[in-house]
Structure formats: structure tokens, C-alpha cells
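Asker: coords please:
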Amino acid sequence: HTPGYDLSVTLDAIRYVRNCLPGSEIIKDWVTFHVYFSNQHMPVNVPYDEAGVLDQPSSCTLANGSQVPPPYTQIARNESYKVRANLTYPINVGRNIARQAANTHFIFACDIELYPSLGFVDQFLDMVAHNHSVLALDPKQPRRVYPLAVFEIEAGVQVPADKSELLALFRRQQAQVFHLHLCRTCHTIPSQREWLNLTSGAEDQMHVFSQTLRKNQFKAWEPFYVSDNTEPFFDERVTWEGQSNKRIQVGTNFYIIPNIYLLYLFVYDLTLLSLLY
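Answerer: I've put the predicted structure just below:
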């Protein structure tokens, strides 16, 4: 979302991460950036096309040989056009733009700061290869999606390589359900106790262990899930500031998988946070 002069800063940042970071080649190969803004908050100068952005030279070093500081660290948040114009973040517009540009059968609308468990993509596609019903190609079938359990881990803790290591952190209270003290019901999955009791390694074959609907005590559940790209689009009237920005269709079946998850790399002491809330 790049209203007004935020566009220029954003394009500088895109060129920087594509050219000046150790992982820039990976970013070029695998990351697509979608830039959008309201016609009521147009930037002064808008490049004609992608080449007009990416073909501009990008300097990564200063005259003294040191690294150019990332552009996204050089402007305070309260100095952005969005903040000064008191705009909300139209998160669902961005989600829908990305969905329309996706060229895969499956999609995974997920916040960028959440990291899937190692091997997640290969494991999921392997499950599809062994069970074609996952594709749900028959439009008469109930809609089905595949949510991931979400956890946050304490700052400074080694990122778990698989679920067994995650559960070890959980038992030591160095990991907990995402937003546990902010919104306990938002990310507590159905059959969570059973999920936590099922151990598995990264090499284990993926399978479904629970099927559920989003209702009763789970009506406030806000899962991140894999689905096919025939899902209804997100409601663009809803903003990030309104929080409940993910929509779930009535009647959707949720197939929970025991050996994959999402991680938020926490920045606080979990014990201290539990005392604050």
C-alpha cells in the first residue's frame, strides 16, 4: 500500500532488497511485489511499467565502501504519507491483488512475519500426490481448507527444526499459542490438546488428523490456511486496523494437519508478557 510519496520510498526499498542483500538472488527468483494505492491519494510520479522500476540503477555501497543503509530504515513511520493522511491499511485489497496474480492451484494467504515449518511446501504437495481428494475439484463438494497451528517463540531461542523441537519449547514455556494473552480464542485450534500430543518429525508424511467447522466456541477462530484459488475474495471493506480482517465462509470444512505449523519469532519474554496481561 503506497499512497502519495510512500510509493517512491517503497520502490527504493524494493530495488534495495532485490540487489543489496545476501539473499537478493532468492528474492528476485521467488518474491513478487504488488504495489497499489487509491486514486484519491495518487503519487506525483508513477512508473509506466515494471521495467521503469527495476531497470533503474541501484547503488548498494557508499563512496567509503560501506553498505548503503536500507531505505525502509530511513523514514520514521509517523512521517509516512499513510500516517500523515490518517489512512487505514486496506489489507484485503492487497490480499486480493496477490491472489489474482497467483498462478498456482493452491494459495496460502499469510502474514509475512509468520514462518511455516521446514519442508511445509514439499510435505503438502506430497500429501496431494498421495490423496487427490485434497484437490477438491468437484464443485458439489463442501469447500475445504487446511489451517496451520500458529505459535510464538521466545526471543533468543533456537528456531525449532520440526514439531518435536517445537513441543520441547512448549513444555519449557518458551513457546506458546500465537497471541495467547491478547486473544486466546483467535488462534487456538480445534482439538488442540490432541494436536500437541501427536509428535512428528520433518520427515514424516503429512496427513489429516481432524476435520471441523468454525462454529460454537471456535466462531472467533482466525486461522491461516491453505486453500485452492477458487475461494471467495476477501472483503475489501475491512481494514487491518479493524483486525477481524480474515473472512471464513459458512460451511467451510477445516482439515487440520498434525505436523505443520507457523511460527512468529517473538521479541518479548513470554513470562513477562503473561504477567502484563
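Asker: switch to C-alpha atoms for all contacts and neighbour counts from now on
Answerer: Noted.
Asker: packing partners for the strand ranked longest in the chain?
Answerer: Ordering each strand of the chain by length in residues (DSSP state E) puts strand 144-153 first. Packing contacts for strand 144-153, counted by 3 or more CA pairs under 8 Å, 6 or more residues apart in numbering; DSSP states H and E, involve strand 175-177, strand 224-228, strand 253-256, strand 261-265.
Asker: closest to Val9 out of those?
Answerer: strand 261-265 (26.4 Å; CA to CA).
Asker: Need the helices and strands packed on strand 144-153 in JSON lines (columns: mean neighbour count and distance to Ile27).
Answerer: JSON lines is the format used below for the helices and strands packed on strand 144-153 (neighbours: other CA atoms under 10 Å; distance: least, CA to CA, whole Å):
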{"stretch": "strand 175-177", "mean neighbour count": "22", "distance to Ile27": "29"}
{"stretch": "strand 224-228", "mean neighbour count": "19", "distance to Ile27": "22"}
{"stretch": "strand 253-256", "mean neighbour count": "21", "distance to Ile27": "30"}
{"stretch": "strand 261-265", "mean neighbour count": "21", "distance to Ile27": "21"}
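Asker: Adding distance to Val93, write the ones you listed out as CSV.
Answerer: CSV is the format used below for the helices and strands packed on strand 144-153 (distance: least, CA to CA, whole Å):
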stretch, distance to Val93
strand 175-177, 28
strand 224-228, 17
strand 253-256, 24
strand 261-265, 23
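Asker: can you state the direction angle for the longest strand of the chain and strand 224-228?
Answerer: Going by axes from the mean of the first three to the mean of the last three CA atoms, to 10 degrees, strand 144-153 is angled at 150 degrees with respect to strand 224-228.
Asker: and the angle for strand 144-153 with strand 261-265?
Answerer: Using the same axes, to 10 degrees: strand 144-153 against strand 261-265 is 30 degrees.
Asker: ok, then the element right after strand 144-153?
Answerer: helix 163-171 (DSSP states H and E).
Asker: list the helices and strands that next one packs on?
Answerer: Packed next to helix 163-171, using 3+ CA pairs under 8 Å, 6+ apart, are strand 175-177.
Asker: Sequence B follows; please return its structure for comparison with A:
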Amino acid sequence: MQWIHATEKPGLGVFKVGRREYEFGAWEPFFVGTSQEPSFDERFTWEGNKDKRIQGYIMCLLKYEYHILDNAFLIHRPGIKSRHSKSKKPIRRQNKQLHDFIRPQIHKLYGKRHACVV
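Answerer: Prediction:
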């Protein structure tokens, strides 16, 4: 809640630096990157709630820092997700694929860190 008490400054600046680990392990930040960052894994969908998690998990394993900007905002479209029933079968299939196949591959490439969670 530090941002509530922050004093406003003109222009863009780094407000805080954070990592996607420990209590922030499920954090799915929007970020501006380059072609050097790990690729987004298109095998997962937002319905399974893991669409950005694989990329974030790899970035955690690589100890990426996120520089949080002040005086910046993002509009996410199409907007707020509505609550509707989802089929649990594709979600279970994605989770099984992640834990049985993809995570072991990731660990071979990038190692493991206790601070990082999918």
C-alpha cells in the first residue's frame, strides 16, 4: 500500500523494484520487454489460469526484477472478467501437462528455486 502514500512527481520514474517470488509468486505483472525475455507459452489459456504463469515462473528462476513505474497506467481490454461456468476438464488437462511434462523441461533448462512457484 506504499503507492497510496507516495508523493506525485512529474514524468515517469521507478516507484519500486520487485520480483515474482515468495508471497508474490502468483503475481502476473504486465511488463514491457524485449525479444531476450523468455517466450510466452501459447499452450496455456487464460481459462486454465496459467497463461502468463509459465513465462513468469521462468523469469523468477532467472531472477528477473520488475521495475514498477509511477505515473503510468494500463488499460486491459476486453475489461473485467465475468463469472461464468468453465469446463474443468481442459483446466485439469493443462495442469497435468504442466506438472508432468513442462515443469520438468523447465527445470532442466533453468534449474529450481524454492522462491518460485507456477
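Asker: Work out the TM-score between the chains.
Answerer: The TM-score (TM-score structural alignment, normalised by the length of the second structure) is 0.52; 74 aligned residues with a CA RMSD of 2.5 Å.
Asker: Could you point out which of the helices and strands packed on strand 144-153 of the first structure sits nearest Asp12 of the first structure?
Answerer: With distances scored as CA to CA, the stretch of those nearest to Asp12 of the first structure is strand 261-265 (26.6 Å).
Asker: same for the closest one, what does it pack against?
Answerer: strand 114-116, strand 144-153.
Asker: who wins for proximity to Asp29 of the first structure among the helices and strands packed on strand 144-153 of the first structure?
Answerer: Short answer: strand 224-228, nearest of those by CA to CA, at 21.9 Å.
Asker: Tell me the counterpart residues of that closest one in the second structure, please.
Answerer: Here strand 224-228 of the first structure aligns to the second structure at residues 30-34, judged by TM-score structural alignment.
Asker: And for stretch 93-110 of the first structure?
Answerer: The aligned range for stretch 93-110 of the first structure is empty, by TM-score structural alignment.
Asker: Could you do stretch 11-21 of the first structure as well?
Answerer: Under TM-score structural alignment, there's no match for stretch 11-21 of the first structure.
Asker: which parts of that stretch are buried?
Answerer: Neighbour counts over stretch 11-21 of the first structure (16 or more other CA atoms under 10 Å) mark 11-20 as buried.
Asker: Stretch 53-64 of the second structure now?
Answerer: 53-62, 64.
Asker: Figure out how far it is from the centre of its chain.
Answerer: Centre-to-centre, stretch 53-64 of the second structure and its host chain are 8 Å apart (CA atoms, centre = their mean, to the nearest Å).
Asker: Does the residue nearest to the spatial centre of the second structure belong to a helix, a strand or coil?
Answerer: Residue closest to the mean C-alpha point of the second structure, counted by CA atoms, centre = their mean, is Glu28 at 2.9 Å. Classification of Glu28 of the second structure by DSSP: H, G, I helix; E, B strand; the rest coil places it in coil.
Asker: quick one: it and Asp51 touch, right?
Answerer: No. The criterion here is CA atoms under 8 Å, and Glu28 of the second structure misses it with Asp51 at 9.4 Å.
Asker: For the first structure, just list every one of the helices.
Answerer: With DSSP state H as the criterion, the first structure has helices at 6-19, 24-30, 51-54, 81-84, 91-101, 120-130, 163-171, 192-197, 270-276.
Asker: burial count for Thr230 of the first structure?
Answerer: 13 (other CA atoms under 10 Å).
Asker: What about the counterpart of Gln2 of the second structure in the first structure, how many residues nearby?
Answerer: For Gln2 of the second structure, the aligned residue in the first structure is Glu194 (criterion: TM-score structural alignment). When counting by other CA under 10 Å, one arrives at 12 neighbours for Glu194 of the first structure.
Asker: check contacts around Lys108 of the second structure.
Answerer: Counting by CA atoms under 8 Å, 6 or more residues apart in numbering, Lys108 of the second structure touches no other residue.
Asker: which element is Ile58 of the second structure on?
Answerer: Ile58 of the second structure belongs to helix 53-61, assigned by DSSP H and E.
Asker: sorry, back to before: can you give me the distance of the residue nearest to the centre of the second structure to Glu8 of the second structure?
Answerer: 25 Å (CA to CA, to the nearest Å).
Asker: Equivalent analysis for Asp51 of the second structure, please.
Answerer: Counting by CA to CA - Asp51 of the second structure and Glu8 of the second structure are separated by 34 Å.
Asker: These two: which has the busier surroundings?
Answerer: Neighbour count, other CA under 10 Å: between Asp51 of the second structure and Glu8, Asp51 has more, with 17 against 9.
Asker: Just give me the match in the first structure for the more buried one.
Answerer: Per TM-score structural alignment, Asp51 of the second structure is aligned with Asn245.
Asker: Please apply the same query to His67 of the second structure.
Answerer: With TM-score structural alignment as the criterion, His67 of the second structure lines up with Tyr255 in the first structure.
Asker: and the gap between that match and Val226 of the first structure?
Answerer: The gap separating Tyr255 of the first structure from Val226 of the first structure is 10 Å, by CA to CA.
Asker: shared neighbours of these two, which are they?
Answerer: Counting by CA under 8 Å, 6+ apart, the shared contacts of Tyr255 of the first structure and Val226 are 145-147.
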